[in-house]
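>>> I'd like to go over a predicted model; first the sequence, then the structure.
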Amino acid sequence: MARKNKSRGGHNPNRPRLWGKHAVAAALDNPERRVLKAWATRDAAGFMQFPPGLPLVIAEAPDLGRMVPADAPHQGVVIEVEPLEDLWLGDVLAEAPERAVLLVLDQVTDPHNVGAILRSAAAFGAIGIVTQDRHSPPESGALAKAASGALERMPWVRVVNLARALEEIAEAGFWRIGLAGEAKDDLKTALGPPRVALVLGAEGPGMRSNTREHCDALARLPIGGGMESLNVSNAAAVALYAASIA
């Protein structure tokens, strides 16, 4: 799937640094990812398949530790990359199979949560995730590490207007289900159509009212009385599993 150079790829002056074996290996395997430079311990350099011509600096583990956030598990390897180019929502929808699940995140901003959601989306066969450009985290080492390689494989569409995107998703034949703890129906009841868009809001405030209005149904996860709610990344994983077996 071709990525379009729109805003994230062409105008982001920051070059993310990714770390950890899975995140780095996935970036190296992604033909659409431009890797600029690598740093690695001698041991890590021995098993990481760095392409010929990539500038590589052999470094000690403490030196790598100073290149990443405190206590980040770099596992002996760090790379500097160009951000991936943007995807168009229309392209993702046009390539959707007859039976498909799409994730829509309404102002979920924590990079660890978004990374974990990318990982679950890849694990359960979602066709992509959609976020609002101004209210979602940029690519980063923390997000890529949480995604464990899924950042390079899962289509991630950033849009300006989420409500308009939800309208476009509906026009493509997707049944839009917003997850809300106070909903009357559980997710199993709301599922049914072969194309489903699962819409999740940020922890605490949940979905905004305009986002709710652009959902075809609201549904809740059948959580026991001992817990009021789940972390948004856990909720996404449960919802994706339910949709995958429906």
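Perfect, thanks for sending it.
>>> use CA for all of it now, contacts and neighbours both
OK.
>>> which outside residues touch stretch 132-140?
Stretch 132-140 is contacted from outside by 16-18, 83, 105-111, 114, 158-162, using CA atoms under 8 Å, 6 or more residues apart in numbering.
>>> Of the residues you listed, keep whichever come out buried.
Among those, those buried by neighbour count (16 or more other CA atoms under 10 Å) are 16-18, 83, 105-111, 114, 158-159, 162.
>>> quick one: which of those sit in helices?
Using DSSP state H, the members of those that fall in helices are 111, 114, 162.
>>> what about the helices in the protein?
Listed in chain order, the helices found in the chain under DSSP H are 21-29, 42-47, 61-65, 89-94, 111-123, 141-147, 162-171, 187-190, 209-213, 232-245.
>>> Check which residues of the second one are buried.
Under the neighbour-count criterion of 16+ other CA under 10 Å, helix 42-47 has residue 45 buried.
>>> Just the closest of the ones in helices among the buried ones among the contacts of stretch 132-140 to residue 43, please.
Relative to residue 43, the closest of those is residue 111; by CA to CA it sits at 29.0 Å.
>>> With residue 155 as the reference, measure out to the closest one.
Distance, residue 111 to residue 155, by CA to CA, to the nearest Å: 16 Å.
>>> How about residue 55, nearest residue that isn't a chain neighbour?
Sequence neighbours aside, residue 37 is the residue nearest to residue 55 in space, at 5.0 Å (criterion: CA to CA, 6 or more residues apart in numbering).
>>> If I follow the layout properly, the one you found ends up in contact with residue 82?
No - using CA atoms under 8 Å, residue 37 is not in contact with residue 82, being 10.2 Å away.
>>> Looking at these two, which has the bigger crowd around it?
residue 82 (20 against 16; other CA atoms under 10 Å).
>>> can you pull the contacts of the residue most central in space within the chain?
Nearest to the geometric centre of the chain sits residue 118, at 3.4 Å (CA atoms, centre = their mean). Going by CA under 8 Å, 6+ apart, residue 118 touches 129, 147, 150-151, 154.
>>> here's the one I want to compare it with:
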Amino acid sequence: MAGNSQRNNRSVSKKKGPQIGSGGKRRRGLEGKGPTPPASARKGHIKNRIANAKAKQAQRRPVARRGGKGSSEMVVGRNPVFEALRDGVPATTLYVQQFIDNDERVREALQLAAERGGIHLMEAPRPELDRMTGGLNHQGLVLQVPPYEYAHPDDLVTAALDDGEDPLIVALDGVTDPRNLGAVVRSVAAFGGHGVVVPERRAAGMTAGAWKTSAGTAARTPVARATNLTRALEAYQKAGLTVVGLAADGEAEVGDLAALGGPVVIVVGSEGRGLSRLVGETCDIRVRIPMPGGAESLNAGVAAGVVLYEAARLRR
């Protein structure tokens, strides 16, 4: 019968007449989705995870390298920027968001930047400031602080001897709070010291916070960075300096130590841990600060100030 042949290899059409259109319902599915985003923007991709990690790292305060320049630092927010400008923190550029609300803090920050001179004023859109600060709440103001120029530990001794004075240096061991570093710098300047030495690793650096706490004295008191603090102290010993470490169980009291009147390095440890083992063993003598009030310890800034006062008294 026609149309019902069972012969092999016979072609049978499956066409059932004209197809009905989708009426445009599938048009969206046929449209292109644009270029493929870069790997760093694709969620889950290894490059995306790396980019996110770098963005988080950018939010942390950078640390400069020993003996040279490090990364610049960003101070963000209206109050922090104003306070940094007011306190003399060195800066290169003040970024101001386009169409920012011109409130009192913004006007004061702009006025301070103009009065100080040497600070470039740059207007930038909000997305650019978001990118620069890693998404921090910058409130439309971002201040760029240049990398700090660290001295070499030997430079502090050389400068003192050039002035005909016995070196008076403070070394910090394990002090990680920039505000404590700034307070020590301020005390060194107040009592006629010749500088501060900090380790390159696991230690506070001269950030904007340290500059502010130093109350401007960081501009005239050098801070040196040592790759290895123990070796730096040994080099000072070879140069004729006495290394005096502060410790709660020190064998002498500060007021009984005549060595503070000569060339000396005062080593201050962290408030909790104190001096590290190697640094403590390197010290020529360890001294304690008598505290009849019963306090267990003093922070680095206060402890350094007490000993520096005694050293200045002996030198007078």
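Yep, that arrived. The shown structure was predicted, so the numbers you read here are calculated from the model rather than taken from an experiment.
>>> overall similarity of the pair, as a TM-score.
Here the TM-score for the pair of chains, by TM-score structural alignment, normalised by the length of structure 1, is 0.78; 224 aligned residues with a CA RMSD of 3.2 Å.
>>> about what we covered before: from the contacts of stretch 132-140 of structure 1, which ones fall inside strands?
Using DSSP state E, the subset of the contacts of stretch 132-140 of structure 1 located in strands is 17-18, 105-106, 158-159.
>>> Tell me the spatial nearest neighbour of the equivalent of residue 182 of structure 2 over in structure 1, not counting adjacent residues.
With TM-score structural alignment defining the correspondence, residue 182 of structure 2 maps onto residue 115 in structure 1. Leaving aside its sequence neighbours, residue 115 of structure 1 sits nearest to residue 147 (CA to CA, 6+ apart; 4.1 Å).
>>> Give the full set of residues in contact with the match of residue 182 of structure 2.
Shown here is residue 115 of structure 1, whose contacts under the criterion CA under 8 Å, 6+ apart are 142-148, 150-151.
>>> quick check, nearest of the residues you listed to residue 7 of structure 1?
Residue 7 of structure 1 lies nearest to residue 151 out of these, by CA to CA, at 17.4 Å.
>>> how close does that closest one sit to residue 46 of structure 1?
According to CA to CA, residue 151 of structure 1 and residue 46 of structure 1 sit 24 Å apart.
>>> Please apply the same query to residue 143 of structure 1.
Residue 143 of structure 1 is 25 Å from residue 46 of structure 1, by CA to CA.
>>> again with residue 197 of structure 1
43 Å.
>>> next one: residue 113 of structure 1
For residue 113 of structure 1 relative to residue 46 of structure 1 (CA to CA), the value is 32 Å.
>>> Likewise for residue 83 of structure 1?
26 Å.
>>> next one: residue 244 of structure 1
Residue 244 of structure 1 is 39 Å from residue 46 of structure 1, where distance means CA to CA.
>>> can you check residue 209 of structure 1 too?
As judged by CA to CA, residue 209 of structure 1 and residue 46 of structure 1 stand 52 Å apart.
>>> And for residue 116 of structure 1?
Distance from residue 116 of structure 1 to residue 46 of structure 1, counting by CA to CA: 29 Å.
>>> Residue 100 of structure 1 too?
From residue 100 of structure 1 to residue 46 of structure 1 the distance is 40 Å (CA to CA).
>>> what does residue 19 of structure 1 give?
Residue 19 of structure 1 sits 16 Å away from residue 46 of structure 1, going by CA to CA.
>>> Which residue, other than its chain neighbours, is closest to residue 108 of structure 1?
Residue 108 of structure 1 sits nearest to residue 202 (CA to CA, 6+ apart), 4.7 Å away.
>>> contacting residues for the residue nearest to residue 55 of structure 1?
54-56, 79-81.
>>> Repeat the analysis, applying 7 Å as the threshold.
54-56, 79-80 (CA atoms under 7 Å, 6 or more residues apart in numbering).
>>> Need the winner for burial among the helices of structure 1.
Highest mean neighbour count among the helices of structure 1 (mean count of other CA atoms under 10 Å): helix 141-147, with a mean of 26.
>>> which part of structure 2 lines up with it?
Taken onto structure 2 by TM-score structural alignment, helix 141-147 of structure 1 occupies residues 208-214 there.
>>> Give me the contacts around that stretch.
By CA under 7 Å, 6+ apart, stretch 208-214 of structure 2 touches 84, 87, 89, 178-179, 181-183, 185-186, 218.
>>> for those residues, which one is nearest residue 57 of structure 2?
Using CA to CA, these come closest to residue 57 of structure 2 at residue 178, 18.2 Å.
>>> Share the number of residues neighbouring residue 242 of structure 2, please.
By other CA under 10 Å, 23 other residues sit near residue 242 of structure 2.
>>> Quick one: residues contacting it.
Residues in contact with residue 242 of structure 2 (CA under 7 Å, 6+ apart) are 263-265, 284.
>>> Tell me the residue in structure 1 aligned with residue 154 of structure 2.
With TM-score structural alignment defining the correspondence, residue 154 of structure 2 maps onto residue 90 in structure 1.
>>> Kindly provide the distance from the nearest residue to its match once chain neighbours are set aside to residue 225 of structure 1.
Among residues not flanking residue 90 of structure 1 along the chain, residue 168 sits closest, at 7.9 Å (CA to CA, 6+ apart). Distance of residue 168 of structure 1 to residue 225 of structure 1, given as CA to CA: 37 Å.
>>> go on, residue 26 of structure 1?
The spacing between residue 26 of structure 1 and residue 225 of structure 1, counted by CA to CA, is 40 Å.
>>> Kindly report the same for residue 105 of structure 1.
Remark: distance between residue 105 of structure 1 and residue 225 of structure 1 (CA to CA) = 26 Å.
>>> And residue 146 of structure 1, by the same measure?
29 Å.
>>> Equivalent analysis for residue 47 of structure 1, please.
48 Å.
>>> what do you get for residue 35 of structure 1?
Residue 35 of structure 1 is 48 Å from residue 225 of structure 1, by CA to CA.
>>> Have a look at the two and say which one is more surrounded.
For residue 35 of structure 1 versus residue 225, neighbours defined as other CA under 10 Å are more numerous around residue 35 (23 against 7).
>>> quick one: what's aligned to residue 73 of structure 2 in structure 1?
In structure 1, residue 73 of structure 2 lands on residue 16 (TM-score structural alignment).
>>> From residue 120 of structure 2, how far off is residue 219 of structure 2?
For residue 219 of structure 2, the distance to residue 120 of structure 2 - CA to CA - is 20 Å.
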